[in-house]
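# Here you go, sequence then predicted model.
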Amino acid sequence: MPEVTPRAVTTICRALQEQIEHGLLVSGNKLPAERKLSELFATTRITLREALGQLEAQGLVYREERRGWFVSPARVAYNPLVRSHFHAMVAEQGREPATEVLSARLIPANAEICQILDLPALTSVFQIRRARRIDGRLVLYVEHYLNPLYFPAILEFDLTRSLTELYARQYQIRYGRVRFDMMPTALHAEAASSLKVAVGSPALRITRVNRDQHGRLIDCDLEYWRHDAIHVSVEVPD
């Protein structure tokens, strides 16, 4: 098996990074096929993939299974202190949001969800699974778990829209106190398949536990973001 040459990897990384930084390789555009890039740099596919993997880890390029390599768009800013929702957050930054509902059903809550929402064993919850895009690119897989006590018949509504707005319009429920937990993780099979990337790809998991204006635990969100899609930006007021 051909060996990966560190010097060749560095050369490829620097060349592609320079092209990206100077706008010659445009954000969101597809890179040439691996075969063509291998010929261009007079190297092996193994060496090329090592270089692309390093650039992917830096957030400069990304790969979609069966589609190839692309130049990563600019990240969107994610400020957990700002009360907003996905569609508003993305649109306010001049980007185009979209949401696809993968499934929506009533299921038995697992132990983690029972603990998060302070529910007794063998309790049912609404689970809504969605995939979300920015400028057409899949960036977020999210699982929402709702206490059915507060949201009767919610599965009958259009769940591609903002749940925040649906809560307020149909149930007169507004978010009160929210807890965030963030940690790097690797995508499990369901999330990876939904985002069309390999299982184990790096991601940022954000768990949101939401109370309403009356202090009741109403729902939680398990968000799995592509690691190169957002940057967390927080400014604490005086």
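Perfect, I can see it now.

# Please count neighbours and contacts with C-alpha atoms only from this point.
OK.

# give me the element Gly53 is part of.
Per DSSP states H and E: Gly53 is located in helix 45-57.

# Quick one: distance of that helix to the chain centre.
How far helix 45-57 lies from its chain's middle: 22 Å, per CA atoms, centre = their mean, to the nearest Å.

# Mind giving me the packing neighbours of that helix?
helix 6-21, helix 34-40, strand 61-64 (3 or more CA pairs under 8 Å, 6 or more residues apart in numbering; DSSP states H and E).

# Run through who's touching that helix.
Contacts with helix 45-57, where a contact means CA atoms under 8 Å, 6 or more residues apart in numbering, come from 2-5, 8-10, 12-13, 17, 34-35, 37-38, 61-63.

# relative to helix 6-21, how tilted is that helix?
If you take axes from the mean of the first three to the mean of the last three CA atoms, to 10 degrees, helix 45-57 sits at 50 degrees to helix 6-21.

# in helix 45-57, what's buried?
By 16 or more other CA atoms under 10 Å, the buried positions in helix 45-57 come out as Arg45, Ile46, Thr47, Leu48, Glu50, Ala51, Leu52, Gly53, Gln54, Leu55, Glu56.

# alright, now check it against this:
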Amino acid sequence: MNQAAAYLSLAAKLQQRILNGELPAGSKLPSERALCAQFEVSRVSARDALHALESQGLIYRLNRMGWFVAPPVFIYDPTRSSSIQEEAINQHRALTTELLSAGRETPPIQVSKALKQAPTQSAFVVTRRRAVDQRWVLLEVCYFRESAFPDLLCHDLAKSLTALVREQYGYRARELDVSISSTPLSQSQAQHLQVREGSPSLKLERQVKVAGEPIALEREFWLHDAIEMRVKGQGS
């Protein structure tokens, strides 16, 4: 069997095991060496088969930990006012949030412009990572105008920020300006999500306004193979 046929055959066998539930979501695949021994293929064929399954969204790799069966993608509408926690509940997914840092900083110049404040003016900055079904898939950095969110750092910032903004601070009628682009993850970003530096991500930037004035800027970095963005609209 030539190399192309070998890796395609191995990919098909592993795919069947995933689809029939023999390898459930979140389970770890055998190492490349174990696959070579079990299926009598070369290391190159085993690696090609794994990359083929990764390209189909069936498996994912954690840096220095190996390959795992991917859960279903997370469906997300970035224009909705509901929180990610609420979306996870609706989709029967397990969401984990870890607060990485929270404090007062001078934000990057682009953020200051988006918040319509002086470049030297500080803002509250909250950085968190979030896992869906035990896989870290999202790194978020949120910038809040200090004048709009007094005593923000006194709250439990590992809980829903959307609910906090809506219920504690009373900002229920909010306008959202959303932009989406693709970008490679930096070393620190990749480390938080347990992937390699330069891994592709979907960057979502959301400017939050009340009565036309910006009160916050949210930046989200999603692993590109873990999310499907859907936006509902009405045709004219």
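Alright, I've got the coordinates. Remember, predicted model here, so these are calculated numbers, not experimental data.

# Of the helices and strands packed on helix 45-57 of structure 1, flag the one that's most buried.
For the helices and strands packed on helix 45-57 of structure 1, average neighbour numbers computed from mean count of other CA atoms under 10 Å are highest in strand 61-64, which has a mean of 20.

# State the span of structure 2 onto which it is aligned.
Using TM-score structural alignment, strand 61-64 of structure 1 corresponds to residues 59-62 of structure 2.

# with structure 1 superposed, average distance for the matching stretch?
Comparing stretch 59-62 of structure 2 with its match in structure 1 after superposition yields a mean distance of 0.8 Å (mean CA distance after the TM-score superposition for structure 1).

# Likewise for stretch 177-184 of structure 2?
With mean CA distance after the TM-score superposition for structure 1, stretch 177-184 of structure 2 departs from structure 1 by a mean of 1.5 Å once superposed.

# so where is that stretch in structure 1?
Mapping stretch 177-184 of structure 2 onto structure 1 (TM-score structural alignment) gives residues 179-186.

# Can you give me the buried ones in that stretch?
Buried-residue list, stretch 179-186 of structure 1, by 16+ other CA under 10 Å: Thr185, Ala186.

# got a list of contacts for that stretch?
Residues from elsewhere that reach stretch 179-186 of structure 1 (CA under 8 Å, 6+ apart): 80, 199-210.

# Return the subset of these lying in strands.
Pro202, Ala203, Leu204, Arg205, Ile206, Thr207, Arg208, Val209, Asn210 (DSSP state E).

# Distance-wise, check the nearest residue to Arg61 of structure 2 once chain neighbours are set aside relative to Arg172 of structure 2.
Excluding the flanking residues, the one nearest Arg61 of structure 2 by CA to CA, 6 or more residues apart in numbering is Trp67, at 4.4 Å. As judged by CA to CA, to the nearest Å, Trp67 of structure 2 and Arg172 of structure 2 stand 42 Å apart.

# neighbour count winner among these two?
Neighbour tally, Trp67 of structure 2 and Arg172, criterion other CA atoms under 10 Å: the higher count belongs to Trp67, 21 against 13.

# As TSV, the helices and strands packed on helix 45-57 of structure 1 with distance to Asp181 of structure 1 would be great.
Below are the helices and strands packed on helix 45-57 of structure 1 laid out as TSV (distance: least, CA to CA, whole Å):
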stretch	distance to Asp181 of structure 1
helix 6-21	32
helix 34-40	38
strand 61-64	25
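
# ok, back up a step: starting at the chain centroid, how far to the match of stretch 177-184 of structure 2?
Relative to the chain's own centre, stretch 179-186 of structure 1 is displaced by 12 Å; criterion: CA atoms, centre = their mean.
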